[in-house]
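Colleague: Sequence unavailable; structure follows:
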């Protein structure tokens, strides 16, 4: 995870962010997404992917306030929501179910900045 002294805004142009929002730490979809990322750790690192979780009112992986992130990325307090944020700060992919490593890899590898990263 990204150093806890960083905001999502300061990651702009350096990191892609996978933003995961859940109402509580017992959410089974959160645990599923964590398992996916744990198995895909080297692929995520290679693609400059930072993981930021909003669990209730707690933010893990950044120092932004949970309420601010929910407003900015239109995240409901209830249920599982996931957003893949490009290096330019815009949202690329959004869902209410965990995103597979294959989908993350395919989506990120097709991004213009990723193509230039590999040159």
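Modeller: Received it, and whenever you're ready, just let me know what you need. What you see is a predicted model, and the numbers here were worked out from it, not measured in a lab. Numbers count the residues shown, from 1 in each chain.
Colleague: From now on I want contacts and neighbour counts done on CA atoms only, so please keep to that.
Modeller: Noted.
Colleague: three-state assignment of the residue most central in space within the chain?
Modeller: Among the residues of the chain, the one closest to the centroid is residue 18, at 1.0 Å (CA atoms, centre = their mean). Using DSSP: H, G, I helix; E, B strand; the rest coil, the secondary structure recorded for residue 18 is strand.
Colleague: That one against residue 48, yeah?
Modeller: No. Because the distance of 10.4 Å does not satisfy CA atoms under 8 Å, residue 18 is recorded as not touching residue 48.
Colleague: State the number of residues packed around residue 95.
Modeller: Neighbour count of residue 95, defined by other CA atoms under 10 Å: 12.
Colleague: ok, for it, nearest residue in space, not its chain neighbours?
Modeller: Closest residue in space to residue 95, ignoring its immediate chain neighbours: residue 82 at 5.3 Å, by CA to CA, 6 or more residues apart in numbering.
Colleague: now do residue 113
Modeller: Using CA to CA, 6+ apart, the closest residue to residue 113 is residue 87 (7.7 Å).
Colleague: got the contact list for that neighbour?
Modeller: 11, 12, 13, 14, 15, 16, 17, 113 (CA atoms under 8 Å, 6 or more residues apart in numbering).
Colleague: Against that first model, consider the following:
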């Protein structure tokens, strides 16, 4: 049974090793937040998720977000850049779903899972979760000090 906890505005799914860094995404640690989309059989929810996120490219860029899609045994960067990622390892580490089930997973800059959902999430909801993270608050404070 999966249980989702709410810490401040950050949802954490304890069944997916939420407190351990996601090794396969190590190249992004302390540089980027990563949203990984796993498509459903007909790709409807995945396409909706992609469209919602890509509608605010500026918001993604401002928050250092890379968006990846894992489909048909490969990983494709939808927004941002990524190198040499193994789709099978990502599936194992992040979701453990049956083939054809939709999931979207947010991994923070610290490399831990911050959100794991089975329905598309709006960019506003995603940004609210990111903006509530301590690392993001520090980034915002640094940007304010520099302006």
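Modeller: It's in. Quick caveat, the model's predicted, so the values are computed rather than measured.
Colleague: TM-score, when you put one on top of the other?
Modeller: Here the TM-score for the pair of chains, by TM-score structural alignment, normalised by the length of structure 1, is 0.87; 112 aligned residues with a CA RMSD of 1.4 Å.
Colleague: so whatever residue of structure 2 lines up with the residue nearest to residue 95 of structure 1 is in which element?
Modeller: Alignment note (TM-score structural alignment): residue 82 of structure 1 maps to residue 104 of structure 2. Per DSSP states H and E, residue 104 of structure 2 falls inside strand 103-107.
Colleague: Give me the buried positions along stretch 79-95 of structure 1.
Modeller: 80, 81, 82, 83, 84, 85, 86, 87, 89, 91, 93, 94 (16 or more other CA atoms under 10 Å).
Colleague: Setting aside sequence neighbours, what's the nearest residue to the first one?
Modeller: What that stands for is residue 80 of structure 1. Residue 80 of structure 1's closest residue in space is residue 22 (CA to CA, 6+ apart), at 4.8 Å.
Colleague: Please apply the same query to the second one.
Modeller: Excluding the flanking residues, the one nearest residue 81 of structure 1 by CA to CA, 6+ apart is residue 96, at 4.6 Å.
Colleague: residues in contact with the equivalent of that neighbour over in structure 2?
Modeller: By TM-score structural alignment, residue 96 of structure 1 lines up with residue 118 in structure 2. If a contact means CA under 8 Å, 6+ apart, then residue 118 of structure 2 has 101, 102, 103, 104 as its contacts.
Colleague: Tally up the residues packed near residue 77 of structure 1, please.
Modeller: Residue 77 of structure 1 has 18 neighbours, counted by other CA under 10 Å.
Colleague: Show the residue spans covered by the strands in structure 1.
Modeller: Counting by DSSP state E, the segments of structure 1 that form strands are 16-22, 49-55, 58-60, 81-85, 91-95.
Colleague: once aligned to structure 2, how far is the third one on average?
Modeller: Overlaying structure 2 shows strand 58-60 of structure 1 at a mean distance of 0.9 Å from the equivalent residues (mean CA distance after the TM-score superposition for structure 1).
Colleague: Which residue, other than its chain neighbours, is closest to whichever residue in structure 1 pairs up with residue 64 of structure 2?
Modeller: In structure 1, the residue matched to residue 64 of structure 2 (TM-score structural alignment) is residue 48. Residue nearest to residue 48 of structure 1 in three dimensions, not counting chain neighbours: residue 15, with 5.0 Å by CA to CA, 6+ apart.
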